[in-house]
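Colleague: Fold the stuff below for me.
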Amino acid sequence: MNRVVLITGGSSGIGKSIGEFLHHKGFVVYGTSRNPERITNSIFPLLALDVRDTTSIKTAITEIITITGRLDVVINNAGVGITGPLEEIPTEEIKNNFETNLFGPIQVMKAALPQMRAQKSGLIINITSIAGYMGLPYRSVYSASKGALELITEALRMEVKSFGITITNVAPGDFATNIAAGRYHAPVIQGSDYEVVYKRTLQAMNEHVDSGSNPNEMAEEVYQIIQNPNPKIHYKVGVFMQKFSIVLKRILPDKVYEKMLMNHYKI
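Modeller: This next block holds a predicted model:
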């Protein structure tokens, strides 16, 4: 039986690449978008779903189960970026980021788990970020929301293991997607004490995304995880230095690591 896969945020970027890869491998793929009617080039069905709207989550998952009778894999991919000096990011934007990057995936998992328990099987893959392993300057909120999802996964994985359900994280580095265009940027405020450094950092972050890796690398990694009967808890996908930065954080004294980051960002 072909496995049924749900990918949130499946209309572009990493989610679209994963969906197309799995579709060609014979999986029954359903993606989601807040406005699926605007997407005309998807090779797999797109359902309306906003991860900030619990009703839309339940409706989409119910529709998939009604059509297919099961739900084998959920890939929590929908997310948004956010940048800025913490002091200058509007509180409402901070809350919106956590609603999308943390509480949204939690609600998707809550909606999917009853079906997976009934099947006595299921796999949930949470797309986090290498940025979630460290507090990065001018990306504090993004690092925090993705880091929180990493820890939620660790805990929930133990809670549902006895039901035959596996949960894992995949943390990408910089990939060439449209995430920078959809990211909330706190404006560079003329005369602000943060103006010069934040403006320089923001430009560097956008350049890193533009020159990032091919999102097909993420698709291949996700496929290998699905094929693995005993996935690891954490996966990292990116260039060597991005992954190595996590190792350095473990082994270097805190202030040495902080200095290394400050030198990198020219702070």
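Colleague: make it CA atoms for all contacts and neighbour counts henceforth
Modeller: OK.
Colleague: pretty sure residue 149 contacts residue 102?
Modeller: Yes - the pair residue 149 and residue 102 qualifies as a contact (CA atoms under 8 Å) at a distance of 5.7 Å.
Colleague: Contacts only, for the spatially closest residue to residue 175 that is not a sequence neighbour.
Modeller: Nearest non-adjacent residue to residue 175, counting by CA to CA, 6 or more residues apart in numbering: residue 212, 4.1 Å away. Listed by CA atoms under 8 Å, 6 or more residues apart in numbering, the contact partners of residue 212 are 174-177.
Colleague: Export those to a markdown table and append columns for neighbour count, secondary structure and distance to residue 19.
Modeller: Below are the contacts of residue 212 laid out as a markdown table (neighbours: other CA atoms under 10 Å; DSSP: H, G, I helix; E, B strand; the rest coil; distance: CA to CA, whole Å):
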| residue | neighbour count | secondary structure | distance to residue 19 |
| --- | --- | --- | --- |
| 174 | 24 | coil | 19 |
| 175 | 23 | strand | 16 |
| 176 | 17 | coil | 17 |
| 177 | 17 | coil | 15 |
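Colleague: Does anything pack onto whichever strand in the chain runs longest? Which helices or strands?
Modeller: Ranked by residue count, the top strand of the chain under DSSP state E comes out as strand 165-172. Under the contact criterion of 3 or more CA pairs under 8 Å, 6 or more residues apart in numbering; DSSP states H and E, strand 165-172 touches strand 122-127, helix 140-160, strand 234-237.
Colleague: The structure of the following sequence is requested for comparison with the preceding one:
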Amino acid sequence: MDKKVVLITGGSSGLGKAIGTYLTSKNFKVYGTARNPKNYQDFDAFELLPLDVKIPETITKAVADVISKEGRLDVLINNAGVGITGPIEETPHEEILNVFDINFHGPVHVMKAVLPQMREQGGGKIINITSIAGYMGLPFRGYYSASKGALGLITEALRMEVKDFDITITNLAPGDFATNIAAGRYHSPVTDGSPYQEVYQKSLNLMNEHVDAGGNPIQVAEKVYGIIQKKSPKVHYPVGEFMQRVSLSLKKILPDKLYEKLLLNHYKL
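Modeller: Predicted coordinates:
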């Protein structure tokens, strides 16, 4: 049987690289993407194609290149994303637009680019890497939560629209994992004299501690592999520490204000 062909956005580092390396070891033909693959001359885990999710033309070309080389595209993993922190009131608007361009509009453009091929070949799978943070509004991560939450809702809607084409779309929501996301995250500056100065700095320190102490990205890769093997994947899959996963169940059953109090206690606010 021919190898299944996988395209992973944001495949040069972090979760994307871990997923691609793992799937390669499982005999998939993996293509990753990076804005500029020339910056990764020593990268040999799998082939990297140039793609910037903010530039639709690069998306169209990368997808066309994969189809030209392989004749099909079985799995899309929408992994490219960016973090953002800051008080809602003080975050520059251009940074809000940027995080939605990368975390929401970009993945939508990639899905629109691969759907015609998947429909023509009689099926395919799309896995959108969202976040546990996308299921709740987190203090000083509100724009990140909103961008990932929006992607999760689009996934739910599109999944129903394409069901007749044997295309399945799934949300995979990681918690905190030890990647380089904190280094690439946009931080609204902690401003002297800001009414949020003390509480934001404290929250920022706590967020970085959570990422630094996060789990091994191989857990996400294994979950992706498991989803690909399923004939009919579920809509949502969380992956992360026990309490992070439990937090999703608690949000469904607890009164809103009680759940809010748990978050406030967790973030020491």
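Colleague: Fetch the TM-score of the aligned pair.
Modeller: Once the chains are laid over each other, their TM-score by TM-score structural alignment, normalised by the length of the first structure reads 0.99; 267 aligned residues with a CA RMSD of 0.6 Å.
Colleague: hang on, the earlier thing: reformat the contacts of residue 212 of the first structure as JSON lines; add distance to residue 79 of the first structure.
Modeller: Shown next, in JSON lines, are those (distance: CA to CA, whole Å):
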{"residue": "174", "distance to residue 79 of the first structure": "14"}
{"residue": "175", "distance to residue 79 of the first structure": "14"}
{"residue": "176", "distance to residue 79 of the first structure": "15"}
{"residue": "177", "distance to residue 79 of the first structure": "13"}
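Colleague: out of the residues you listed, who's nearest residue 218 of the first structure?
Modeller: residue 175 (8.9 Å; CA to CA).
Colleague: Map the closest one across to the second structure for me.
Modeller: Matched to the second structure by TM-score structural alignment, residue 175 of the first structure sits across from residue 177.
Colleague: just residue 158 of the first structure next, same as before
Modeller: Checking TM-score structural alignment: residue 158 of the first structure goes with residue 160.
Colleague: equivalent range in the second structure for stretch 192-206 of the first structure?
Modeller: The aligned range for stretch 192-206 of the first structure in the second structure is 194-208, by TM-score structural alignment.
Colleague: can you pull the buried residues of that stretch?
Modeller: Within stretch 194-208 of the second structure, the residues that qualify as buried are 196, 200-201, 203-204, 207, counting by 16 or more other CA atoms under 10 Å.
Colleague: How many neighbouring residues does residue 162 of the first structure have?
Modeller: By other CA atoms under 10 Å, the residues close to residue 162 of the first structure number 12.
Colleague: typo on my end, residue 228 of the first structure
Modeller: Residue 228 of the first structure has 10 nearby residues by other CA under 10 Å.
Colleague: what do we get in the second structure for it?
Modeller: So, by TM-score structural alignment, residue 228 of the first structure is matched to residue 230.
Colleague: where's that match relative to residue 124 of the second structure, distance?
Modeller: 12 Å (CA to CA, to the nearest Å).
Colleague: cool, and residue 201 of the second structure?
Modeller: Distance, residue 201 of the second structure to residue 124 of the second structure, by CA to CA: 44 Å.
Colleague: try residue 62 of the second structure
Modeller: In terms of CA to CA, residue 62 of the second structure sits 17 Å off from residue 124 of the second structure.
Colleague: Leaving out the residues flanking it, which one is nearest to residue 238 of the second structure?
Modeller: residue 173 (4.6 Å).
Colleague: What is the burial count for that neighbour?
Modeller: With other CA under 10 Å as criterion, residue 173 of the second structure counts 22.
Colleague: so it sits right up against residue 244, yeah?
Modeller: No - here residue 173 of the second structure does not reach residue 244: they are 10.4 Å apart, not a contact under CA under 8 Å.
Colleague: Could you pull out the residues contacting both of the two?
Modeller: Joint contacts of residue 173 of the second structure and residue 244 (CA under 8 Å, 6+ apart) are residue 132.
Colleague: what's near enough to touch the residue nearest the centre of the second structure?
Modeller: Central residue of the second structure (CA atoms, centre = their mean): residue 129, 3.1 Å from the mean position. If a contact means CA under 8 Å, 6+ apart, then residue 129 of the second structure has 77-79, 171-174 as its contacts.
Colleague: ditto for residue 171 of the second structure
Modeller: 127-130, 152, 155, 235-237.
Colleague: Then residue 43 of the second structure?
Modeller: Contacts of residue 43 of the second structure (CA under 8 Å, 6+ apart): residue 12.
Colleague: Whatever residue of the first structure lines up with it sits in which helix or strand?
Modeller: Using TM-score structural alignment, the equivalent of residue 43 of the second structure in the first structure is residue 41. If you go by DSSP states H and E, residue 41 of the first structure is not part of any helix or strand.
Colleague: and residue 252 of the first structure, how many neighbours does it have?
Modeller: Residue 252 of the first structure has 12 nearby residues by other CA under 10 Å.
Colleague: Map it onto the second structure.
Modeller: So residue 252 of the first structure corresponds to residue 254, using TM-score structural alignment.
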